[in-house]
Structure formats: C-alpha cells, structure tokens
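What would the 3D arrangement of this be:
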Amino acid sequence: MDTRLLKLFLSLTDTLHFGRASELNHISPSALSRSIKQLEDEVGVALFERNNRTVILTHEGELFREYAREALLQWDVIRDSLMEEAEELHGEISVYCSVTASYSFLYDILSQFRLNHPGVEIKLHTGDPEHAIGHILSGTEDITIAARPAPLPTGVAFKPIAISPLLFIAPAEQGALEPLLQTPISDESWAQIPMILPESGIGRQRVDEWFEQMHQKPTIYAQVAGNEAIVSMVSLGFGVGVVPRIVLDNSPLADRVQILDVQPELEAYDVGLFALEKKLKSPLIRAFWEQLKG
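A predicted model of the protein is given here:
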C-alpha cells in the first residue's frame, strides 16, 4: 500500500509550512505541493487554504486529518501483526527526543532493540522536548522521550526511565552576582537576581510555581528555548538559570557553572517514553515499548 500521500498530508498539517514539511520529508516544496494537489483531487475538496504567507487547514482538511491518522495507525497495526505472524518484525519507528536524551538514554535502548529486531529501522528526530507530547498527539512521531507533565493528556501512555532533579545554577565565577548569592539567598536578593528561564514548558511552569510559593516575582534577564542554551548563558555570567541535572551532567560547560543550594527544591523531572495508547496495539511499537522493563 502507498501511504506516502497521507504521511505528506499529516506532515503539512503539523507544520502548516510547505518549506518545513518538504524539508522533513526530503522532497522539494514544489513536489510537496503537487502531492497535496493530487490528494485534494482524489478526495474532491480543498484540504488547505494557502497563499504566499499562510497555510490553513480547511474544515474538510480537519476532518480528513482524523481519517488520515486513523488510517495510518490501522495500517501499521495490521502490517506489524502480519510480520509478527512471520516471527520477525520489519518496518520503521519514528522517535523524537532532545539531543541530551538521545545520548543519555536512547543509546542503551536502541543497542538492545537493534540486537532483538535487526529488521526494524529507527528514524530519530531531535529537538526541544517541550514539543514531544505534541508530536505524539499529532501522530507525527511514534515514540518520544521527555519529562512527564501533570496531568498526562488523555490517550497518552508513559513509561518512566529516570528521575532528574531540576537545579538552580549560577556561573562558577560569580563576579557582580556574588553578593546576591550568599546562602541562604534572601528575599531581597531574589528580587534582584537576573534569571535565565525557559520560554515555556514544564521547567518554566515549575519555576513560576516556585517563585509564587516564595511570594516573589523573578527578574527575568532572558527567556531561552532549550536547556543547553541556558547553561551556556549562565556560564557566561549573565545570571542564574534552572536546568535538569541530566542536561548539566552532559554539558561541556558543566565546570563553568555551580549548583546553588536552594530550598525548597524544585520538583524533579520524571523522564520517560511517551506513545499513544492505541499505537501500543502495534507489535512494532509494543516491542520497542517493552524493551524497557517497568
């Protein structure tokens, strides 16, 4: 079966950008545009409204998106079931995680999985862990690795891998910050300390809750996408940041920052695998999932 058009369609619904979607699928924007036009001709309706600046799903496109996701899921399930009957799995699994998670957790998982299932191809994509669950819900990725949010979205399964504390970090050479960072840090000092925080996501949510609990409003120097960038800015002396320990332990700049003894501690990250519960019906996805005991 040729599922290529459905996959291209879903990729475009996820990005709403012909350039990015074509890059993700290793085709030219013109080839993607022709494929979408072919699909629209086959279903008989416009699936997107598009002009020189924007791409928007039509109402019919939203309905077709649900069909496309379910059709690809059912195809994966029956295909994998047939291969399971043949006692050897073949196919591909799409995995998404941060660069840090890829070499902190994924190497061990994939090493064993490769031995057990040599016919399975792994397609690895890396990026901001904030988008991990969104990729699962949209159907663009089969498995993702990230920190568990509270609450967990309906229909999403989670399997824990590790606990990673969330740390306040300061530059090793504190310079002008030194008077503000004498422990225990006073309320007056917290009001003056320049903070380098995530733009959004679980880490930002927990930092905001911590400051609210302390009846403080942080002085935000910068809002950054990506934990590695926070470590970099802190190491340069721009302020105090918050990152998971797993990021700091794997950072080449770890010796240029120091961990602050801050009480109460921030809630730790519960890091693990995410997948749609209904995708775990697929023998291929289930085999990867069960690679981790827990």
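
Only C-alpha atoms from now on, for both contacts and neighbour counts.
OK.

Tell me where this protein has helices.
Secondary structure of the chain by DSSP state H: the helices cover 4-15, 18-24, 29-43, 59-85, 99-101, 107-116, 132-138, 187-190, 202-213, 227-235, 245-249, 283-289.

Can you check what angle separates the third one from helix 4-15?
An angle of 110 degrees separates the directions of helix 29-43 and helix 4-15 when computed by axes from the mean of the first three to the mean of the last three C-alpha atoms, to 10 degrees.

Which elements pack onto helix 29-43?
helix 4-15, helix 18-24 (3 or more C-alpha pairs under 8 Å, 6 or more residues apart in numbering; DSSP states H and E).

Just send those back as TSV, with mean neighbour count and distance to V43 too.
Shown next, in TSV, are the helices and strands packed on helix 29-43 (neighbours: other C-alpha atoms under 10 Å; distance: least, C-alpha to C-alpha, whole Å):
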stretch	mean neighbour count	distance to V43
helix 4-15	19	12
helix 18-24	17	20
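
wait, which of these is closest to K217?
Each of the helices and strands packed on helix 29-43 has some distance to K217 by C-alpha to C-alpha; the shortest is helix 4-15, at 34.9 Å.

here's the other one to compare against:
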Amino acid sequence: MELRQLEYFVAVAEEQNFTRAAERVHISQSGVSAQIRRLEHELGADLFDRSGRTATLTPAGRAALGHARAALAAAEAVEQAVGEVAALIRGRLTVGMVVGCTVTPLFDALAAFHAAHPGVEITLLEDASDRLADDVRGGAVDLALVGAASAPPEGLEACTVVDERLVAAVPAGHALAGRGAVTLAELVAYPLVCMPRGTGLRTVLDRACAARDLRPAITLQAGAADAIAALAARGMAVAVLSESMAAAYADRLTALPITDVDTPALLALVWRSEPGPAVRELVACARRAFS
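Below you'll find the predicted structure:
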C-alpha cells in the first residue's frame, strides 16, 4: 500500500468521479484507475461501485476513507516537522529595533537563538517604530522591538516588554529642578529635547499635546537616550524620557513626573500571525530574555 494510492482513493471518494479526481492529482484517468485497482486487490475488496454515472463508495470504501485521510494527514505532519527543523538549520531572519533603544534583553535573546541555531543568518536594523511595524506587516522584517503609545500596533501579534509613563528630566539649577512634578502645560513652556517622530515616546507626547491644544517647542531631537540626556544636562532643553531611561541618568538629571499624561509609552515585540518556525523560536527566546 502506497501513500499515492491512498491520495488517489481519497480524491475519487471526494470527487465521486475518476476523471475529476485525475485532474485534481494531475495524472491520467487510466493511471488513477490502475492504482485504485491495485489498492483494491491488495485489500481484497472493491472500494467503489462503478455501476452508475458516479463513483460511489462501497461499505468497504466507507470503512477505509477515514483511515486513508488520517494516514495522509500523518504523512503531511511528518513532512512539516522535518521542514521546520530544516528551517532552523538554515535560514535568514531580519530583526528590527526602534532607533535609540538600549534594552539589552533583545541582544540576549539574539545571542541565545544564535547559539542554538548558528546556521540561521540574523540581520539587525534600526528604524522608527511606525516604519518597523509596517515592515513587519509587509514581511520585510520578521520580528521587531517597537515603541508605541498605550497599545501595540494593530494587526500584529505582540508581547509588551516595557510599560512606562513619560517624565521630564532637568539638570540641577534648572527652573523646574525644585519641583516634585510638572503639568504638560508647564513643561511645554520650555524648549524640549526628545525622540523623533515615529517612536513610542514621541507619539505619546504629540498626542497628549494635541489633546490639550498645546504646541511644544521641540528644539532638539535625538534617536538615543544618551544623546537626549547629554543635551539636557548641558542646559540645552528639557528632556522627555521614559521613567527607566531617566533613572539611568539620575546622577546628572532630576526626573519629574508629568502629572496629566497618563498614557504609557510601550516597548513591544511584534511579529506576524502564524509565524515560521525560526520566528517562533526567536519569540520564545525573547520572552525568556525579557522575563
């Protein structure tokens, strides 16, 4: 008994016609008929009643159909399992990271994945979060760490790894340094330095200002938290950062909660639905790293 014979048998049973079944499996009608005859001879029973205009299953055929389908499904599962292993032996992954990100667990995840699957080539690129999300949707990027405001990008699978509020950060001697907190209106009275458009932090800030009809003077932009902090520490402008970013520069800057901005800035891993085996494995590595 061969798998192709079972495939032809299922095709004839479903089409109820030898000609249509032959077209479906892409061989001649005589070829299908011959293979079905061989299968029937091996089983010792007719599987089809050929007396009418349609090929109808005999009692033996009805008994065999479910098992034939199960055998074909099992064979397909074997092929898929082997294919997934092969994809993890050789392949290529493109991983995106929002510009200026300093979250090192992503690098730990990449290192763990590379150690387990050294044959997979990894390309890492930086870009704005909105463009990375579009690239993931379009298939140009397999997995990305992106910033977002309040919720991960729509249409993608996601795992939020950071959920923080915005803060203002100022050096000693600044007019706001003695304050315990500031409102958004008080903050935008000063020049600001922050992330560029397309990042999660900037989206939260822009939306909060638009909702209050405020027009901030963003005089400086930088894609790295280090650069933003360095500019603020030199008195160039007030920095707008996340809580954890600002905490890293506590020796140079005082962080001030922005009392009326409740929307969090998120950092999330995003990928397409039904990912391939390499992406699934990298997501698993990332979840462990960020946990």
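
can you put the helices of structure 1 in a markdown table and add distance to I145 of structure 1?
Formatted as a markdown table, those follow (distance: least, C-alpha to C-alpha, whole Å):
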| stretch | distance to I145 of structure 1 |
| --- | --- |
| helix 4-15 | 19 |
| helix 18-24 | 19 |
| helix 29-43 | 29 |
| helix 59-85 | 20 |
| helix 99-101 | 7 |
| helix 107-116 | 12 |
| helix 132-138 | 7 |
| helix 187-190 | 33 |
| helix 202-213 | 14 |
| helix 227-235 | 15 |
| helix 245-249 | 13 |
| helix 283-289 | 12 |
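
wait, which of the ones you listed is closest to A275 of structure 1?
helix 132-138 (6.1 Å).

hmm, who's touching the closest one?
14, 96-97, 141-146, 156, 274-276 (C-alpha atoms under 8 Å, 6 or more residues apart in numbering).

Mind checking which of those are buried?
Neighbour counting with 16 or more other C-alpha atoms under 10 Å marks D14, Y96, C97, E141, D142, I143, T144, I145, A146, F274, A275, L276 as buried within those.

now, which of those sits nearest G241 of structure 1?
Using C-alpha to C-alpha, those come closest to G241 of structure 1 at A146, 19.5 Å.

which residues sit in contact with the closest one?
C97, S98, A101, P129, E130, A132, I133, V271, G272, L273, F274.

of the contacts of helix 132-138 of structure 1, closest to L260 of structure 1?
A146 (24.2 Å).

Distance to E267 of structure 1 for the buried ones among the contacts of helix 132-138 of structure 1 - can I get that in a markdown table?
Converted to a markdown table, those look like this (distance: C-alpha to C-alpha, whole Å):
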| residue | distance to E267 of structure 1 |
| --- | --- |
| D14 | 31 |
| Y96 | 24 |
| C97 | 21 |
| E141 | 27 |
| D142 | 28 |
| I143 | 24 |
| T144 | 21 |
| I145 | 18 |
| A146 | 15 |
| F274 | 20 |
| A275 | 23 |
| L276 | 25 |
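
out of those, which are inside strands?
Counted as lying in strands by DSSP state E, out of these, are Y96, C97, I143, T144, I145, A146, F274, A275, L276.

ok, back up a step: for the contacts of helix 132-138 of structure 1, please prepare JSON lines with the additional fields distance to L115 of structure 1.
Putting the contacts of helix 132-138 of structure 1 into JSON lines (distance: C-alpha to C-alpha, whole Å) gives the following:
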{"residue": "D14", "distance to L115 of structure 1": "33"}
{"residue": "Y96", "distance to L115 of structure 1": "21"}
{"residue": "C97", "distance to L115 of structure 1": "22"}
{"residue": "E141", "distance to L115 of structure 1": "22"}
{"residue": "D142", "distance to L115 of structure 1": "20"}
{"residue": "I143", "distance to L115 of structure 1": "19"}
{"residue": "T144", "distance to L115 of structure 1": "21"}
{"residue": "I145", "distance to L115 of structure 1": "21"}
{"residue": "A146", "distance to L115 of structure 1": "25"}
{"residue": "V156", "distance to L115 of structure 1": "27"}
{"residue": "F274", "distance to L115 of structure 1": "22"}
{"residue": "A275", "distance to L115 of structure 1": "22"}
{"residue": "L276", "distance to L115 of structure 1": "25"}
